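1. model this:
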Amino acid sequence: IDDGDVDDIHRYRGWYSDSPFVIDSKADIKDLTPNRPLIGQEMSTGYPDLDTGLPVLRYTRDLVTPQAWVGQDAYPGRDPAVFLEHNRAVTKRWAEQLRFQRDERTAGFMLFSAECWFAHSYDARRVAPYPVYGAMREAWSPVGLALETARRRFYAGEEIETAAFITNDDEQFRDLRGLTLRAAFVDERTGKEMAAIDDVKVESLPYYATFRQPLRLRAPETKEARPSMSLVLRLTDNKGEVSRTLDRVEVFAKPVPLTVPMVNSSAATLSLGRGLRQFVNEARVFQQITDDLPPNMEASRSVLLIGAGDSLKNLRPGGRVRELVEQGATAILFSPGKSIVDLFPNDLSEVKKVTGEYADYAPSAGTKLTEGLRAMDIKWWGRKDDWRVFVASSAHRLKPNGAARELIRFIPSHSYILAERVPEQYMTVLFEIPVGLGRVWVCDLDLEESVAVDPAARLLMLNLLCAAADPSSTKNLPVVPSHQESLAGRRKPITK
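-> As a prediction, this is how the structure comes out:
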């Protein structure tokens, strides 16, 4: 069958499906269009409303599509800057990735809808660009620059092994020579350069070629907790600037080791992963950390940390862990999978494997669990030995009338669905099941992979341990406005 010479791929990265922060476009294209060139006439990263900058209401109201990426900040009345920043970041990275991974396979592609890159695009007097416009000007520059690492959070003084991709699509079809590449961290408020690498020489770059230049970056020292910065790549020749691009990053102050424990509680670890166990030991949250379960009399001041490799047999009725929880202990189960569904069938309906890029802490906002967190802190966590950035590999769905309560909400990326399937999209990556005088917390967040890498993951892990040591930390959870209430513009949750 002769079905033509070129494949036209349709993709909605960072909108209906996983974003380029976890998807390798080269592998994606290889699987989709093996040994054939491609074009892309329908490749989108979502639709900011032309008047408000929020997601186009149809998707928020009927499909809960943008809620998978920005949670409650998708609704009317919220600050559009949150969604506009998401749209900027995913669109820029995808455009860059499609370009430096083209490998003689592309025959032209475009991202749409470009009209959504502007506010009031229908009014010549009021038209103004959204942030994505400037990002796309950089991504589509005749000589393209792109940062390899997907991480956007770093520690002060941290050294980052990464690279810059340089693509020569010079409009005069020229080979380029005698180039100099510079990378610098720039304070967003003052425009001051805070740290930079030595200039890197790029002697030759043929037309239409892409060159990967290895870089070793060092994040600047800071006295602030977490200043926002731009990581700027700048390419010059003997005549001046050839190209530049910037990515928004945060630099976190180095954690200060504690000299005394944070709480008057003890922790017991069972089958805990190496990364989490090391963190628990070094964080000095607890008075005592052991591999043995405490006596019953210590239950109320004990936290049980149970790793993914545990069989959970001791959590069954009559088991030792179950007894301690019933008498007041808090047990945190890390990524227990289907085992916890089998143990609590009246409360949980299923578990699914996911590549969760974002989770919404609205169900526990204002509690110890979220202390110090910002709206997008549970998003795109750096990971150990993994170029991708995401926060969870599994998620559970709670039964509507069960005893389990969501603490951190997760909605997977999805496209057009029937109205009756919308409730199925609401899942959770951290939830609580009351058991006797105590509670079981199930954490599907990939803290084992991220706690030693991403500063926001570390902050959440500290909160998790401190909140677990306080039996009353989830006594008064906020009531998140319902979907209909949120559509009507209600913002502040009610505490129950």
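2. drop to CA atoms for contacts and neighbour counts, all remaining ones
-> Noted.
3. Confirm S141 sits in a helix?
-> No: counting by DSSP: H, G, I helix; E, B strand; the rest coil, one finds S141 to be coil, located in no helix.
4. ranges for the helices of the stretch 301-450 of the chain?
-> Listed from the start of the chain, the stretch 301-450 of the chain has helices (DSSP state H, counting those that start in this stretch) covering 320-326, 338-343, 447-450.
5. hey, which of those is tucked in deepest?
-> Among the helices of the stretch 301-450 of the chain, helix 447-450 has the highest mean neighbour count (mean count of other C-alpha atoms under 10 Å), at a mean of 24.
6. Could you point out the longest helix of this structure?
-> When the chain is scanned for its longest helix (criterion: DSSP state H), the result is helix 80-100.
7. Would you mind listing the buried residues in the next helix-or-strand element following that helix?
-> Tracing the chain past helix 80-100, the next element assigned as helix or strand by DSSP states H and E is strand 106-112. Judged by neighbour count (16 or more other C-alpha atoms under 10 Å), strand 106-112 contains these buried residues: T106, F109, L111, F112.
8. One more sequence to fold, the one below, so I can look at both together:
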Amino acid sequence: LLIPENEATGKVAALDYDDAKAHVMDVPNFWVPFSAWLEGEKMEGRLNKGQNDKLHRLEQERCENYTFPAMDTEAAWYRHYIDCPENIGSKEVILNFDGIALISSIYFNGKKIQDHIGMFSSQKINVTDLIKPGRNVVAVQVRRTWKDELSADVSSSIDDQYANAWNIITEEGKQQIKKDDSVKRFDKLMHDHIPHGFFNNNPGGIWQGVTLVITEKTKIEEFYFKPSLTGAEVDVTYANYSAKPQNVTLNYEIINKATGELLCGGLVENVILKPDEIRTHTFTTPTVAPKLWGPATPNLYTIQFTLLQNDNVLDQLACQVGFRTIAIKGDQLILNGKPYWVRGANHMPGHMRPYDKDLAKKWMELALEYNVVATRTHCSPYSEQWMDAADEAGVLISVEGPYPWMLREIPSRDAIDIWKRDMAEIVKANRNRPSVFLWTMNNEMKFFTDSSSAEVKIEKGLILTEGMKMVRKMDPTRPVVADSAYYRSSLTKKGIYEQIVIDHGVDEGDLDDPHGYFNWYNNSVFHYFKGEFGNNYNTPGRALMGQEISTGYPRADDALPTRAYLFLHQTPQTTVGKDAYEESNPEFFITRHAMLTKELLEMFRRVEHERSCGLMIFAFHTWFYNNHDVNKVSPMLTATQLKMAYQPVLASAELWGRHFYAGDTLKTDISLINDDELFNDLNALKVICQLVDGSRVIASQELDYGTVAYYTTQKKPLNLPIPADIGKERIDGQLVLRVMANGKQISKNEYDVILANKNWAFSPRSAGKDTHIILEADAKAKNLATLYGLQFKTVSSVEDIKGSGSVLLIAEPNRVRTYESVAQFIKQGGKAILLNNGASVVTLLPDLVQSYKPYRHEIVTMNRKEHDAFDGLKPLDIAWFTDGRNIPYAANGRFTIDRLNPKITALAETLEWHGYLRTPLDYQKIGGVPLFEA
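-> Next comes the predicted model:
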């Protein structure tokens, strides 16, 4: 039952409170819409950012259908009745809330038993002395926001039972924390400093599971399973809450979950527990040969503890576990004793539907189907349902903390303690899971590289270090990432690594985790073909895995780009121009996005395999339609290209361009990467390289690789002659690479390419009957005219041109004495085609063209597809023309024109790769027109 605070009267927590008019509220759930990341964030003007409009409408509808004004409810009371038997007084009773957002006060039979701040930590409350036979009532007051006036009712300190356990900043550590006035510090707890993770719009409600655990007074509390490849070390805690000593026997057994076969078991110990004694005992299993847990091989076991007294079972505790080891050794990640390159994708829609077991299972299956072996929870931990699905499917999980506060000011001590407590609870809840392979403290704190003083950096670093000490103490079996975005070379380049990290003992984590938005905000993948990524980010001998390597976000509704980036930052316009808008055919954007995503993945595997131990491509769930619906979720083209690039064994081509002429030779290098899932060396390997037009093979060549050891790459040159006669003027074909092992195909990779007959490419189809005039000294123009078969005549100067029906072609502006003569020629009825005339065009057309910027643009997009200039071309054709092993390009510069003047028409558009725009006027700094008609 739920009672909004404005409807509550009297003592709502009382057992006899009249709740006849209370509303029914489902638990677990928020009473407001799930509002997280792009699926819930809003643009200016409160317009939804538009990654998944269907989900947005469903969540709005869910909350509007409650019988109370959910959207306007800032606080509410929950009431729930529990009927107990007569013997309840002889039992031990624990009330457990896995998560309440955001501020909660819990009452049992009218008595307040706990205050709590934060949504990511559980509350385990002993109600043994309060519960009674017959009817009992649990009441929970929940608030969405923290306000100063609440401090009289709700303690701002952490729950008493957690305070000693999680307050892990030592007195010595506190003395190391220096004070500095260059950054704001808070003495009081502020609402924004309470960890919200991914969730915005002030979430409210009992949003995780609730259980009432009834046991005997002597019981098993918990265990901690630390596996090896041949057994496990186990810490088990059990207790006697009775008033008398208890002679008990604790046994265990480990059983294969799939087959029921006993792996091992026996006596843990026989002991007399004193009254109120809580005992932790560590034991080691015998040497065994378990089936190991790993990606796509989710061999699970059930470990069961049984507490006996005189052969009577007092308590049992069972949980699924797996035998899996993980470590960092030098610059490698070691999984089950073998180096492992993580083919990860970040993230899944666990923040959209945290309780949907079927959706969680579906997404783990999709990950493996698309060759993704790992994911990251990204700003918020997954629910039990999603973590169970990962364990059972065999997907590695990087569990991330919920609060990147250090990007900003320094919060109060209470806020820091809440963050640490939440992180401790997250670790404790998940440390027995085989799927968890990394603890990531937080997302993009970046305080080491911001503009704050060294003293502030040190203070924040020491606070983070204490949190990491807690994580390492609670689970020393897994690597820890200090900050998802941190990499050591960012400090060494600034000359502050020794000053900050070494001199003060700051924990920088076990591996570097640089973020990059290549092909989206940052430069395209072609800028990294020669090892530039590793040169910039890698520290020799230190492990590196970027957990947020992004290529942008299509919409789950239609595969067009997410609305916010389209309108606020014009990000997708860089790749497809006007075809990014919502009235366009989604095929253009998703085709380009898919190609760039695949190329980025292949670059990392081909170029950076030795200097990284994997990556998490971002954002995985945005590459599927209807990503919130288990019955409708389906892959976009990006997902299918991801699947190809993430094949464990992959042949990858270093293609600097996509356009090839008949009669030429396709020259490139083919790298063969062996990340075999069974860790095997592969023998008798060949790669069959083919240019194809559908099922027709145009050209073919075989490369022999012999033996390729596991976790290595081999590179061989390809020189593939293209026939002079390809059978068509233009072919939208593919380069296909088939990896053969002992005559059997084990991998296939494909690249879309354009093959063209030179006669087609250089035919003057739009030349008309005009006479072309070229300056005698303009060698480039004459060469172009000859190449395209244009009829032309030469003159020594523009002034020498006679008649009004001619077309002046200028390719070398320095050959023009004065552009006033060109202007006069045009006024007299002539036409001019100016190719790469640069700033001279501003002189020629000062009323129409405002400026010119030289810039090698990789992509040009069509504004007027129907124009003769684009005859025979498709919208995605004008991009990445080969320039040897230099960055491929499509234009040498761009103009800023008066777009409101009807005398000039922008035929094409081009933008630099760019990040966030502050205002629409910023477009002038990064975009313009490479081709216009006036």
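9. TM-score for this pair?
-> TM-score for the superposed pair, counting by TM-score structural alignment, normalised by the length of the first structure: 0.77. Supporting figures: 423 aligned residues with a C-alpha RMSD of 2.8 Å.
10. if we can go back for a sec, L233 of the first structure: which of the helices of the stretch 301-450 of the first structure is closest?
-> helix 447-450 (26.2 Å; C-alpha to C-alpha).
11. returning to what we had before: same list as before, the helices of the stretch 301-450 of the first structure that is, but in JSON lines and with distance to V6 of the first structure included.
-> Formatted as JSON lines, the entries for those read as follows, by distance: least, C-alpha to C-alpha, whole Å:
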{"stretch": "helix 320-326", "distance to V6 of the first structure": "60"}
{"stretch": "helix 338-343", "distance to V6 of the first structure": "43"}
{"stretch": "helix 447-450", "distance to V6 of the first structure": "40"}
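12. so which of those gets nearest A365 of the first structure?
-> With C-alpha to C-alpha as the yardstick, what comes closest out of the helices of the stretch 301-450 of the first structure is helix 447-450 (19.5 Å).
13. which part of the second structure lines up with that closest one?
-> When the second structure is aligned by TM-score structural alignment, helix 447-450 of the first structure has no counterpart there.
14. Let me see the ranges of the strands in the stretch 51-200 of the first structure.
-> Counting by DSSP state E, counting those that start in this stretch, the segments of the stretch 51-200 of the first structure that form strands are 106-112, 118-119, 128-129, 143-147, 153-155, 159-168, 176-187, 193-196, 200-205.
15. Out of those, which one sits most buried?
-> A comparison of the strands of the stretch 51-200 of the first structure by mean neighbour count, using mean count of other C-alpha under 10 Å, puts strand 143-147 on top with a mean of 25.
16. Can you state the mean residue-to-residue distance of it versus the second structure?
-> Here strand 143-147 of the first structure is compared with the second structure after superposition; its mean distance to the aligned residues, by mean C-alpha distance after the TM-score superposition for the first structure, is 1.2 Å.
17. which residues in the second structure does that strand align to?
-> The alignment of strand 143-147 of the first structure onto the second structure (TM-score structural alignment) covers residues 649-653.
18. How about residues contacting that stretch?
-> Stretch 649-653 of the second structure has contacts (C-alpha atoms under 8 Å, 6 or more residues apart in numbering) with 602, 606, 668-676, 687, 737-739, 746-749.
19. What is the three-state secondary structure of M297 of the first structure?
-> With three-state DSSP as the basis, the three-state label of M297 of the first structure is helix.
20. rewinding a little: which parts of the longest helix of the first structure are buried?
-> The neighbour-count check on helix 80-100 of the first structure (16+ other C-alpha under 10 Å) flags 80, 82-100 as buried.
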